[in-house]
Structure formats: structure tokens, C-alpha cells
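Asker: got a predicted structure plus its sequence, pasted below:
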Amino acid sequence: MSVLKPPAEPDTGAPAVCVCLTVLTKRADFVRASHALRQGTPGIHLQARERARGEAAGIRVGFTCSKKVGNAVARNRAKRRLREVARQVLPEQGRDGWDYVLVGRHDVTASLPFDALVADLRRALRKVHA
């Protein structure tokens, strides 16, 4: 299990508050998320589920891109962008005790402006948690 850490920031003297995201690696976790809440946006498809009590702590996130997204280069670029969007948005808008799976979209996730991807994830999270 790997952990996504926020990018290093210059030392301001204030204590650092780190909300690290745990990355989903087991297929069973992805399948459980796919059977739960879903929200589509132009750039990202979000799957989310609230975990059972005692299952795990913190925010967990997974990333996936099928071959429909493109060749290996396009899929890797899309997943890199999804990871960065998750690093920026989930610590502030994600909920503790939830699993999120971000699914890349064909020809859109890799080419959409980054600000639009961030806005898409924020909008999807608002709708899922509403």
C-alpha cells in the first residue's frame, strides 16, 4: 500500500499539517467502490463509498484508466493528472472513512485543462456527499 504525499512546500516556520492519502491497490476495494455511489463529469468519473466501521482509517483513493483512454503513454499521463488532482482536492473536500476511485475518460482526462479537472472533481465530490 502506497501513500500519496503532498508536494514539498517552502519552510514557513508553521507546523506542517499533512493529510496523506492511502492508495487503493486491491481489486476488491475497486470493485466495492464501483458498486457504490458514482458521479460522472466531463473529465473524470468518480466512484465513492463510505467504508464500514473499523474497516480502515483515513481517506483512500484509487486511480484507473482503461485502454479506451489511449495507448500506454496516454493512460500514464491521465493517471498522473488524476493523482495530482486528488492530492489537491481530496485533503480538503474528501471525507475520512471514504474510498474514492478516479476513472480517466477517453481523450479528455489527458487533454482537458488542469483547472477544469480540479473543478470537475470538486463538483463530483459535492454531488456524492450531498
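Answerer: Cool, got the structure.
Asker: rest of the way, CA atoms for contacts and neighbours
Answerer: Will do.
Asker: so where's the longest helix in the chain?
Answerer: When the chain is parsed with DSSP state H, its longest helix is helix 72-93.
Asker: ok, residues contacting that helix?
Answerer: Outside of helix 72-93, the residues within contact range by CA atoms under 8 Å, 6 or more residues apart in numbering are 4-6, 19-21, 59, 61, 63-67, 69, 102, 104, 109-110, 114, 117-118, 121-122, 125.
Asker: another structure for you, compare them:
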Amino acid sequence: MTPPDHARTSNDAGTQADPAASSCLQVLQKRSDFLAAAKARRAPVAGFLLQARQRSEAEPAKGVRVGFTCSKKLGNAVTRNRAKRRLRALAREALLPHALDGWDYVLVGKPRATVTREYSDLLADMAQAIAKIHKPR
């Protein structure tokens, strides 16, 4: 049975809370980008590891790029996927408001900690990691 036809309003279209923030966020997919971030600044916290680097002039400077890594050390596929979901939510909620334009960030899950740690503690960890990454050297 199909639902009756009706005109779609702007509210039915599945609008996001902040389209400006999501439009400038890009997901890292190339291995070379992950390796470059691994060689740059690191901020280990209890729930995860944050790696970040400022892109060079040769690379596109617009937007924030974020990558997520969860190795088999975390556990089986279900556990790794849960860890990645938590890291993605954490990036949207806590990283994007403080992220700098033209930077790459990589969130690396830690065994047991990323999945079992309270989400409020992960938010506090993110605030601490961002402060450490962007602290002047």
C-alpha cells in the first residue's frame, strides 16, 4: 500500500540543524592524508587519540576535513562500527564548533575506552584535545 500523494514542504525534506557546518566538513579518504595527519600534532586523551595538521598552500584550504580510524584492536566489526559512530557524533557535536578552516583532523579509537567511556566524558576529552592541538607552540 502506498501513502497518499501530498506536496512536500521544506520541513519534510529532511533538513539538517546546521547546513553551513556540514557543508564545509569533508571526510578524509586517502591514505596519504591519514599518514600526513599521523606525522603532525597529536593529542592523546583517555577516550581516543586526536591527530591534526594544517594543510599546505598546495592543498585546498577551504573547509575542515575529518577522518576516523578504528583498528581490529578495538574488537569485532560490531564494536569497531559502534566506536566509529560515537567518534562521528563527537566530531559533529564537539569538534566542528572549534575546528579551524584548512585543517585535517583524525580521530583514532582506543580499545575498550572509545566504546565504554561515557559520552559526556568523551565530550570533555574532545575539549581537552582541541585545546592541546591548537595551543601555540
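Answerer: Cool, got the structure. What you are looking at is a predicted structure, and each value in this text was computed from that prediction instead of being measured.
Asker: where in structure 2 does the longest helix of structure 1 fall?
Answerer: Under TM-score structural alignment, the alignment places helix 72-93 of structure 1 onto residues 77-98 of structure 2.
Asker: returning to what we had before: list buried residues within the contacts of helix 72-93 of structure 1.
Answerer: Among the contacts of helix 72-93 of structure 1, those classed as buried by 16 or more other CA atoms under 10 Å are 4, 20-21, 59, 61, 63-65, 69, 102, 104, 109-110, 114, 117-118, 121-122, 125.
Asker: sitting in helices, which of these do you find?
Answerer: Assignment to helices by DSSP H places the following of those there: 114, 117-118, 121-122, 125.
Asker: and which of the residues you listed is nearest to Arg49 of structure 1?
Answerer: Among these, Leu125 lies closest to Arg49 of structure 1 (CA to CA), at 11.3 Å.
Asker: starting from Arg112 of structure 2, give me the distance back to the aligned partner of the closest one in structure 2.
Answerer: Aligning on TM-score structural alignment places Leu125 of structure 1 opposite Ile130 in structure 2. Distance, Ile130 of structure 2 to Arg112 of structure 2, using CA to CA, to the nearest Å: 22 Å.
Asker: now do the strands in structure 2.
Answerer: Secondary structure of structure 2, counting by DSSP state E: strands at 25-27, 41-44, 48-54, 64-69, 103-109.
Asker: turn these into JSON lines, including distance to Val78 of structure 2.
Answerer: Output for the strands of structure 2, formatted as JSON lines (distance: least, CA to CA, whole Å):
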{"stretch": "strand 25-27", "distance to Val78 of structure 2": "21"}
{"stretch": "strand 41-44", "distance to Val78 of structure 2": "24"}
{"stretch": "strand 48-54", "distance to Val78 of structure 2": "18"}
{"stretch": "strand 64-69", "distance to Val78 of structure 2": "14"}
{"stretch": "strand 103-109", "distance to Val78 of structure 2": "14"}
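Asker: can you tell me the centre-most residue of structure 1?
Answerer: Ala86 (4.2 Å; CA atoms, centre = their mean).
Asker: that one and Glu9 of structure 1, how far apart?
Answerer: Separation of Ala86 of structure 1 from Glu9 of structure 1 (CA to CA) stands at 17 Å.
Asker: and what of Arg53 of structure 1?
Answerer: Look at Arg53 of structure 1 and Glu9 of structure 1: by CA to CA, they are 34 Å apart.
Asker: appreciated, that's everything.
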